[in-house]
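Q: turn this into a model:
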Amino acid sequence: MKTLALGLLLAVRGDRATRVRFVLMTAGCAIGVACLAAVLSIPTIVAAHDTRAALRDAVPARGAAAQQRAEGLPGLPLSLERRDPFGSRPVTRVFVARPPRGESPAPPGVSRLPGPGEVLVSPALRALLTEAPGLKGGLPGRVTGTIGPAGLTGPDELYAYVGRTPRQLAATGSEKVLRYGAAYAPHPALDEGTLDPLRFTLCCLVLLPLFVYLSVCVRLSAESRSRRLAALRLLGLSARDTVRVSAVETVCAAALGAVAGLGLYLAAEAAVAGTGWLGLAWYPADGLPSRSTLVACLLGCPALAHVAGRRHAREAALRPLAVRRGEHGTRPRRWLAAALALPGLGIVSTYCLLGLVDKAPGPSATTSLLVPAGALLTGAGLVLSLPPATAWLARRIAARTQRVSLTLAMRHHEAHPGMALRVVSGLVLLVYAASLTQGVLVELDQVSRRAAPNQEYELPYERLTPSQLGRAEQASGVNGRALAADFTDRETAVVATCAQLATFVRPGSVKGCVDGEILALRDPDVPLGPEGLPGAEHTLRLRDTEGRPAGEQRLTVPRRTVTVSVVQPSNVTSALVLVPPSALPAGTHPAAARLLLSSAPDQDTVRAVLDRLAAIAPTIEITPVGIVIDTLDQLTAVKGLLGTGMVLGLGIGVAAFLVSTADHAMSRHTRTAALTLLGIRPGTLRAAQSAQVVLPLACGLTAALVAGKLAESSYLVTGGGAVFWDTAGLPLLLASALVVLIVATVSCLPLARRHLDPEVLRKD
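A: Model (predicted):
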């Protein structure tokens, strides 16, 4: 008990510098634990999203056993689900028909299924109906209630139950619902292929810097604390009690910081949960820390503090005289840095060489294990190799320079390389992780983006009014239009001019096109069936502008051919004939025609066009050809989470720098006062102190850029995409590293003054 009381007394009843350091340790641990809880809670939030979706999913009465069970029940409801895009967001409409008798099962969030003419909507969809009343066309009936949180995956979900009669759903492909509550979510928030790169990036972007940051926080004022422990040992305190006093002080600060960090996370999570800022909205209860997260935060942080401080405490307990005299400790462990950095660099460099010789291995179980391991080992080795590398460089510079400020800086860094490391390690890892994040974004962009020069959109032509038709064709971002028409034998034709056809195919691939003439449409990469041979006859049904039948037109596949090259999937690929608009009777159009629009393929343009088309025709089904709307929704969540990881990584790096800089400023008061007493000018001291940080930071940023690009390229080589070398992201990384270097140089100016404080020298 005396040891515990002494440790607490030294932690909270010391001088002003001691109390400031204790507050810095506590605040630093709080920020670190809040970031750790945020990262560890992401899988919990995703799992809660999928669990809610699975619990409301209808289990149809399929199979013999289910049919027998269904026959024994008085009645089962019918259900039919439709998912349509509203801009870039999915709108889910579930048409349900209650049985004429008996109690039917109800999904979570509703007390009973809606009857015919009744509609239950989510709060987000109810709010959207006021902004886009055209959506009401897809929800026949009156809104009579709201779906509760138990039946929604998040507060921003667009979801509705539409009541119908059994006769209305009889011939629509609906199924009898045995119960609600499936084993898996039909539309997961993030699939496994997306979760893997997300986990890898967050580990490198947040967890690795966070581990270093927490180690920095619990080792604040290491030199002064070791000298104080050595003094206690010389006054008669046993070696075991000396170590315990140090443990009490560090664990106390870490424990308080862990509790404060969890409170900080809960407050931030409650404020951000429903906003959708992260690309994913959830209910605050879904983001509560799990038991494993609580253990990692409340026990892991104090345990790390104890382990980090134990070595220096044992040194003060076993060699108190050497610590009090300020003798140099052991040199940095080069073998540990080499043991981590060399295998990591070997792995990532090997994959880069395979990419250079065009022998990329592609995605596999081996690469999914080796690439993250190589990146993590490289990052850890990068930090641990800074002290020996910069100490060697400082010794060489000090032996050759004639400037007093540079000599002071290099000799001090040579003697204490770990002090500057604690200042710059967070910023170095931030630049390293930023390069990895660029690689993940490039790979996701390759996976999600069609390798086509255009993006097609398909809309039902006859459901568009003339006004909507004109506005859709003139929408900003739309650069082409055509009609896809079905023959009576289910073959298709494209109604377009030569210029319009060119917007749906590869640039420069249209050959032999003549305006005003019906032509056979050919793609050399698509096999030609007998229905596309010259002379084959097909019938095209026509309708007038009022939608009434307007006869038929027989078309014969001509011998003259227009050749194109199309990226699949595309409506042009399956077309046999190119029909110019002038070949159709005036005032007519093909029956059941589909309006085809084209735009640029980049994601920003696709999203903008989808939003504009949804605003023009809210209830019309808009199909972006080749793109699943759930993929866009997942990409939004992934980019939001990666952006959050970048913000957390930036916060960790900046927090580590600020905390270490403040501690560094306090720890050098005695040395600054002594040098000032010897006649060193304040300007010289400022230059020396800045150089102490600039040297390891410049070396670390250079190594981070090289190692980061190697790790990024290895990820791209094994990702299966076409881009191996992300040269477009290099200027941004260089600019970021330069800004970090300038800000760190300015921020590390010492607090050297002409006025000497005798108390500082007397205490020493």
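Q: make it CA atoms for all contacts and neighbour counts henceforth
A: Fine.
Q: ok, now which ones touch the residue nearest to Arg395 when sequence neighbours are not counted?
A: Excluding the flanking residues, the one nearest Arg395 by Cα to Cα, 6 or more residues apart in numbering is Glu414, at 6.2 Å. Counting by Cα atoms under 8 Å, 6 or more residues apart in numbering, Glu414 touches Thr390, Ala391, Trp392, Ala394, Arg395.
Q: and the buried ones among these, selectable in ChimeraX?
A: Of the contacts of Glu414, the buried ones go into a single ChimeraX selection, burial set by 16 or more other Cα atoms under 10 Å:
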select :390,391,394,395
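Q: now do the helices in the stretch 601-750 of the chain.
A: For the stretch 601-750 of the chain, the helices defined by DSSP state H, counting those that start in this stretch cover 603-616, 629-667, 669-677, 682-718, 730-747.
Q: residue ranges of the strands in the stretch 51-200 of the chain, please?
A: 58-60, 78-86, 89-97, 118-121, 142-146, 158-163, 175-180 (DSSP state E, counting those that start in this stretch).
Q: look up how far Pro624 lies from the closest residue to Ala313 other than its chain neighbours.
A: Closest residue in space to Ala313, ignoring its immediate chain neighbours: Val243 at 5.3 Å, by Cα to Cα, 6+ apart. Per Cα to Cα, to the nearest Å, Val243 is found 66 Å from Pro624.
Q: following up with a second sequence; could you model it the same way so I can compare the two?
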Amino acid sequence: MWARDLFLGARFAVGGGRQGWTRTLLTAVGVGLGVALLLLATSVPEIIDNRSAREEARSAGTQYTETEPPRTERTMLTSDANTRFHGEQLYGRQLRAEGSDPILPPGVEKLPGPGEMIVSPALKEYLATDEGKVLAGRLDARVVGGIGDEGLLGPGELAFYKGSSDISLKSGAHRVEGFAQTEQQGEQPMDPTILLLVVVACAVLVMPIAAFVATAVRFGGERRDARLAALRLVGTDARMTRRIAAGESLVGALLGLVAGAWFFLLGRTSIAAMEISGISVFPSDVLPAPALVALIVLAVPVAAVLVTLFAMRGIAVEPLGVVRQSARRSRRLWWRLLPTAAGVLLLVPLAGSLTGDEADVDTKKIVAAVVLLLSGAVLLLPWAVERVVRKLSGGPLSWQLATRRLQLSSGVATRAVSGITIAVAGAIALQMVFTAVEAKATQDTGQDPALAQAQIYGQYTTVEQAAKLNKALKGTDGVKEAQGSLQAYVGLTGTTADGVSVTVGDCATLRELARIGDCREGQTFLARSSESDEPDEPQPERGDRLALDEIEGGGSKAAKDPRDRWTVPGSAKEVTSRKTADGQYTSGVMVTPSAMPVERLKEASYRAAVRTDLSDPEAMENVRTTVFQADPAYNIFEMKTRTTSGEFLGIQRGLTAASAAVLLLIGFSMIITTLEQLRERKRQLSVLVAFGTRRSTLGASVLWQTAVPVVLGLALATVFGLGLGWGLLRTMGQAKVDWLAFLPAVGVGFGVIAMVTLVSLPPLWRMMRPDGLRTE
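A: You can find the predicted model right below:
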């Protein structure tokens, strides 16, 4: 019986004339978009896994050990060459073959020689632009090839491999034998609060999609119900009629699955050209999990049937028409409160469970609580709209037309805003959690950007290299001041203590690091940190002997060269160190270049502070170019008062991309639903115009009819969103709550409504024409 009635409904959906096909097409498109986004959501784990696998494959060769492997025909030397240009991060490495058959990084067919580089397709395209020509001058190499997909994180990544004859083990390069992971690296567990943010975000972003699919299967429901009245004339009973209606919806859902697969494949082929928040994805990475695909294929048709049967409970399809406007029993409240109560019962016991760094996140309970509470908001919306519009009366004619329509049938208008209600409620809760997690993931650096805008750090630097880079920085356009020094750790003879810090610089540089007063070349200073009374490293005294060829305490063995032993002169002046732009204090021995045989220092590093002209937008790029051309392995850090963890920033970029997709879906859903309402009322609108009702009055009535459920929906979303956010913050042990977090989400909600209203106005004017009086 069920199969027969469902099949009959399917035949009506396919052969029901233009109106039947229109409804089926609307349902298929709506369900298809929802299914496409669900398929994309199920592909996210595969996207992440594939990106991580490629990242490990190309960086595995840099998993260095304390002992360098022996040189062979297959080994190569490599060092970092990462850089930034106008906010874009470039992945780069310098390569130098040590034999005739060197190993190759993933995606590279031939190793570049000195003065050559192999680039990603995106970087090659960028270098051809006017802006990219400046970057080409920084990289200063001829493009001889491209990097394949297996060597890139995404199609939009800017990456390059540059050949070099200058890098060596002494300059800080490392010898590698391959780019395949040989040791299993232990993964650091994700911070529980960040994991909570991810779990909540997944639930919040998927819920509106599910609501949209449920709404899509009801597209064109009023006209379909009217057509079903004709079946009662030929002897069908009420149950059979409902099953036939479910069969019609089932066809739309099945076609929606096909359309969703097509939308998904279409988007998959064009996803390589998209980049949101710096994230780009290869089409081959977008592979939904088979188990989740099977779940979607089963759940969507079943949901279509159940939603249709549930929606028709309050409709009496009689032989002479559909009875939905007569007085009926008010919507019950008690069962609509059950999901909210269940969500609260799940969330309350979790209070304080995520206060530790190693706390376990009960993802199942949190997801269930989020889903139940967001569902509670949607279930309460029809009841709230019914209760409010029942008491509305009087006012302008447009207001009366809108309120009367809502009093007679508010179901379609309520369904139209269910998605935005879920989205706004979830966004408010997510924003509250996001703010709390961001506060935890963000730390004060102690840096002072007013003293310097950038710090440069490089390892394995010689005196000549440091002097050359100092001169180049001071001559760089946009640089007001640059102070660079050499730093190294040396052994303190006769002790087993850690190494003593030695800083080498001219008087101007040392004056920035400590209060040295008068200074002349050849002078030595003993810097004492004013930050703590108990310094972490040993403090040398006058007469102490330092082992320049060692980086830790000891010096017990005899020196191979007498120049490797140096005595702190008795004339050394004790000074107090200053807090530098990076928030650190420099202690230990400070010398001018001629006071010590600095060429004997082992593993000396270069550190410089650069102050730029803030009115020159290219000053920082000029600094990066100067440093890169001196040594691409040197690091440049922009001074910031606060810093945020990279893990959190990655999640933030992912949330931005997902939120944009969900908002587009919600906007499309509301546009289709609004157009459906207008199409259902086309004849009524034309009759009112024929009787002399002004078009502006009818337009205002449509606006009011949309505005009332929207305002009530956003009000419910605010209450539920703040409540859910407060409950989630309690799991983190957060006492401080931002109760104004709802403002941005509600503002976006109103913005979506305004967009939908503007889009629906042109069809509204067309539907008021006299030809709307014609009937078939």
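Q: what's the local residue count around Val564 of the first structure?
A: Using other Cα atoms under 10 Å, Val564 of the first structure has 24 neighbouring residues.
Q: isn't it up against Arg522?
A: Yes - under the criterion of Cα atoms under 8 Å, Val564 of the first structure makes contact with Arg522 at 6.2 Å.
Q: tally of neighbours for Thr275 of the first structure?
A: Residues near Thr275 of the first structure, counting by other Cα under 10 Å: 14.
Q: any idea which residue sits dead centre in the second structure?
A: Nearest to the mean C-alpha position of the second structure, by Cα atoms, centre = their mean, lies Arg653 at 1.8 Å.
Q: touching, that one and Gly278? I think so.
A: Yes - the criterion here is Cα under 8 Å, and Arg653 of the second structure meets it with Gly278 at 7.5 Å.
Q: who has more neighbours, Val243 and Pro624 of the first structure?
A: Using other Cα under 10 Å as the criterion, Val243 of the first structure and Pro624 rank with Val243 on top: 25 against 20.
Q: Ala317 is in contact with that one, correct?
A: Yes - with contact defined as Cα under 8 Å, Val243 of the first structure counts as touching Ala317 (6.9 Å).
Q: what about the residue lying closest to Glu456 of the first structure once chain neighbours are set aside, distance to Val577 of the first structure?
A: Leaving aside its sequence neighbours, Glu456 of the first structure sits nearest to Ser598 (Cα to Cα, 6+ apart; 4.6 Å). With distances taken as Cα to Cα, Ser598 of the first structure is found 19 Å from Val577 of the first structure.
Q: could you count how many residues lie near Ala656 of the first structure?
A: So Ala656 of the first structure, with other Cα under 10 Å, has 29 neighbours.
Q: residue contacts, it?
A: With contacts defined as Cα under 8 Å, 6+ apart, Ala656 of the first structure is in contact with Gly28, Tyr213, Val216, Cys217, Arg422, Val423, Gly426, Leu427.
Q: mind checking how far Lys391 of the second structure is from Glu56 of the second structure?
A: Distance from Lys391 of the second structure to Glu56 of the second structure, by Cα to Cα: 64 Å.
Q: neighbour-wise, which of these two wins?
A: Taking neighbours as other Cα under 10 Å, Lys391 of the second structure and Glu56 compare with Glu56 leading, 17 against 9.
Q: tell me how many other residues crowd the nearest residue to the more buried one once chain neighbours are set aside.
A: The spatial neighbour of Glu56 of the second structure that comes closest, neighbours along the chain excluded (Cα to Cα, 6+ apart), is Gln181 at 7.1 Å. Burial measure for Gln181 of the second structure: 16 neighbouring residues, criterion other Cα under 10 Å.
Q: now swap in the one 5 residues further on and tell me
A: The number of residues packed around Gly186 of the second structure, counting by other Cα under 10 Å, is 6.
Q: that older thread, wait, the residue nearest to Glu56 of the second structure touches Ala60, no?
A: Yes - using Cα under 8 Å, Gln181 of the second structure is in contact with Ala60, at 5.0 Å.
Q: between the helices of the stretch 601-750 of the first structure, which one is nearest to Val20 of the first structure?
A: Closest of the helices of the stretch 601-750 of the first structure to Val20 of the first structure is helix 629-667, at 8.8 Å (criterion: Cα to Cα).
Q: how far off helix 669-677 does the closest one point, in degrees?
A: Per axes from the mean of the first three to the mean of the last three Cα atoms, to 10 degrees, the angle that helix 629-667 of the first structure makes with helix 669-677 is 50 degrees.
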